[in-house]
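> Model the following, please.
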Amino acid sequence: MLITVSGPPGSGKSTTASKLAEALDLDHVSGGDIFRELADERGYTPLEFNKLAEENEQIDRDLDRRLRSVAVDRDDVVLESRLAGWLAGDVADFRVWLDAPLDVRAKRVADREGKPVSEAREESAARQSSEADRYEEYYGIDITDLTIYDLSINTARWNADAVLDMLVTAVDEYDAEVDEGKYPVEADYDF
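Have a look, this model is predicted:
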């Protein structure tokens, strides 16, 4: 099974993906970890490397190729990155988008990185805008188009354990539908 977890900085991707992988006994592959490794290997901070990526599209393309390779070549993985849902494409079994308001995400990033919230807010907004522009330019992807995701969750409304419970329930339901040959489910709404 391949599950993707995507969302902007501070949305809870890493925490959720790690816990989900553990709960479902899957491997966890983090695009952020790979990006930070690439930055460190080349002597840059992640922010510096992200700015460099604005000028050198090969950085994004190399990272995205690695992530796509994981999606295609490996089984039993929770793949986490901003573009994971898009990169996994038709090989993903279940795609999740996590989000929260910018102020909530900035506070999380500030707490995690030990910086002022105002700085984290500014950096997060700039990074999100920069990445959205690059995704559109390189791949024609509108990162705000959430129609490819099976589930989208505002992580500001629930704690990490509640988000995990929702996802485990959703994935279990998906598995049951697949096992019974009912997937994709055609919803029958009566309004």
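> Could you use CA atoms for every contact and neighbour count after this?
Will do.
> quick one: contacts of the helix ranked longest in the chain?
Among all segments of the chain classified by DSSP state H, the helix with the greatest residue count is helix 117-139. By Cα atoms under 8 Å, 6 or more residues apart in numbering, the surrounding residues in contact with helix 117-139 are 8-9, 50, 54, 57, 102-103, 105-107, 109-111, 141-143.
> from the residues you listed, which ones fall inside helices?
By the criterion of DSSP H, membership of those in helices covers N50, E54, E57, L102, D103, R105, A106, K107, V109, A110, D111.
> let's see this one next to it:
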Amino acid sequence: MLITVSGPAGSGKSTFAAALANALEVDHVSGGDIFREMADERDMSLVAFNELAEEDDQVDRDLDRRLREIADENDDLILESRLAGWMAGDHADLRIWLDAPMDVRAERIADREDKSVTTAREETTARAESEAKRYAEYYDIEIDDRSIYDLVLNTSRWSPAAELEIVLAAVESYDPDDDEGRAPVTGVDYDF
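Modelled structure (predicted):
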């Protein structure tokens, strides 16, 4: 079963995807890990590679192409990135979006990156605006469109264990032959 986990920075997607992969005994591929591999391939620091990505759209396109290829080549996998649900397209069996209010996400990021909550909020807001603009420009994706997702969870409302329980119940009840009411991933321009 190919499951995608997407969401904004600080939503808990990496932690959740790793726990879900462990529970289902499948591999977990993280867009963040691929991004770090790409930086290593160019012998660049993450900071320098992030700066390059802001100037060179090919960085995002290469990352997204790799995610798309991974989705096309794997049937039993947790694929996690901001655009995983979109990049996997209709090949994904279950598409999950995780989210939390900005204040919660900013606190999580501040704790993780040892910075002030105010700084984390400002940086996260700027990053989200930049990403939304790029996704619309590159692929005609409106990142705020949740219609392609099968399950949307507010991670500030449940513990990580409860989130896992909710999703495992969804996985258990999944019927691959019942696509009625599922929004297809259409209109996306995968111009890598």
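> thinking again about what came up before, specify, as a residue range, where the longest helix of structure 1 falls in structure 2.
On structure 2, the counterpart of helix 117-139 of structure 1 by TM-score structural alignment is residues 117-139.
> how big is the offset of that stretch relative to structure 1?
Between stretch 117-139 of structure 2 and its aligned stretch in structure 1, the superposed structures give an average distance of 0.9 Å (mean Cα distance after the TM-score superposition for structure 1).
> that older thread, if any of the contacts of helix 117-139 of structure 1 are buried, put those into a PyMOL selection.
For selection in PyMOL, the members of the contacts of helix 117-139 of structure 1 meeting the burial criterion (16 or more other Cα atoms under 10 Å) are listed in this command:
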select buried, resi 8+9+50+102+103+105+106+107+109+110+143
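> Among the contacts of helix 117-139 of structure 1, find me the one that's closest to V72 of structure 1.
Within the contacts of helix 117-139 of structure 1, proximity to V72 of structure 1 (Cα to Cα) peaks at I141, which comes in at 19.4 Å.
> Now do the same contact list for the closest one.
Neighbour list for I141 of structure 1: Y135 [criterion: Cα under 8 Å, 6+ apart].
> H28 of structure 2 too?
Contacts for H28 of structure 2 were tallied using Cα under 8 Å, 6+ apart; they are A17, A18, A21, L77, I78, L79, E80.
> where's stretch 68-80 of structure 1 relative to the chain centroid, distance-wise?
In terms of Cα atoms, centre = their mean, to the nearest Å, the gap separating the centre of stretch 68-80 of structure 1 from the centre of its chain is 13 Å.
> how about the helices of structure 1, start to end?
If DSSP H is used as the criterion, the helices of structure 1 fall at 13-24, 31-41, 46-55, 57-73, 84-88, 102-113, 117-139, 160-179.
> right, so those helices: which one is the most enclosed?
Stretch with highest mean neighbour count among those: helix 84-88 (a mean of 24; mean count of other Cα atoms under 10 Å).
> Can you state the mean residue-to-residue distance of it versus structure 2?
After superposition onto structure 2, helix 84-88 of structure 1 lies on average 0.2 Å away from the residues it aligns with, using mean Cα distance after the TM-score superposition for structure 1.
> what's in contact with that helix?
Contacts made with helix 84-88 of structure 1 from outside it, assessed by Cα under 8 Å, 6+ apart, are listed as 4-6, 64, 67-68, 71-72, 92, 95-96, 148-149.
> Just give me the neighbour total for N154 of structure 2.
For N154 of structure 2, the number of neighbouring residues by other Cα atoms under 10 Å comes to 14.
> so it makes contact with L98?
Yes: with contact defined as Cα atoms under 8 Å, N154 of structure 2 counts as touching L98 (6.0 Å).
> how many other residues sit next to W97 of structure 2?
The local packing count at W97 of structure 2 equals 24, with neighbours defined by other Cα under 10 Å.
> Tell me how far stretch 36-49 of structure 1 lies from the chain's centre.
For stretch 36-49 of structure 1, the separation from the chain centroid amounts to 19 Å (computed by Cα atoms, centre = their mean).
> Residue in structure 2 paired with V104 of structure 1?
For V104 of structure 1, the equivalent position in structure 2 is taken to be V104, counting by TM-score structural alignment.
> how close does that match sit to D111 of structure 2?
Distance, V104 of structure 2 to D111 of structure 2, using Cα to Cα, to the nearest Å: 11 Å.
> Who's the closest spatial neighbour of S30 of structure 1, skipping the chain neighbours?
Spatial nearest neighbour of S30 of structure 1, chain neighbours left out: E80 (4.8 Å); criterion: Cα to Cα, 6 or more residues apart in numbering.
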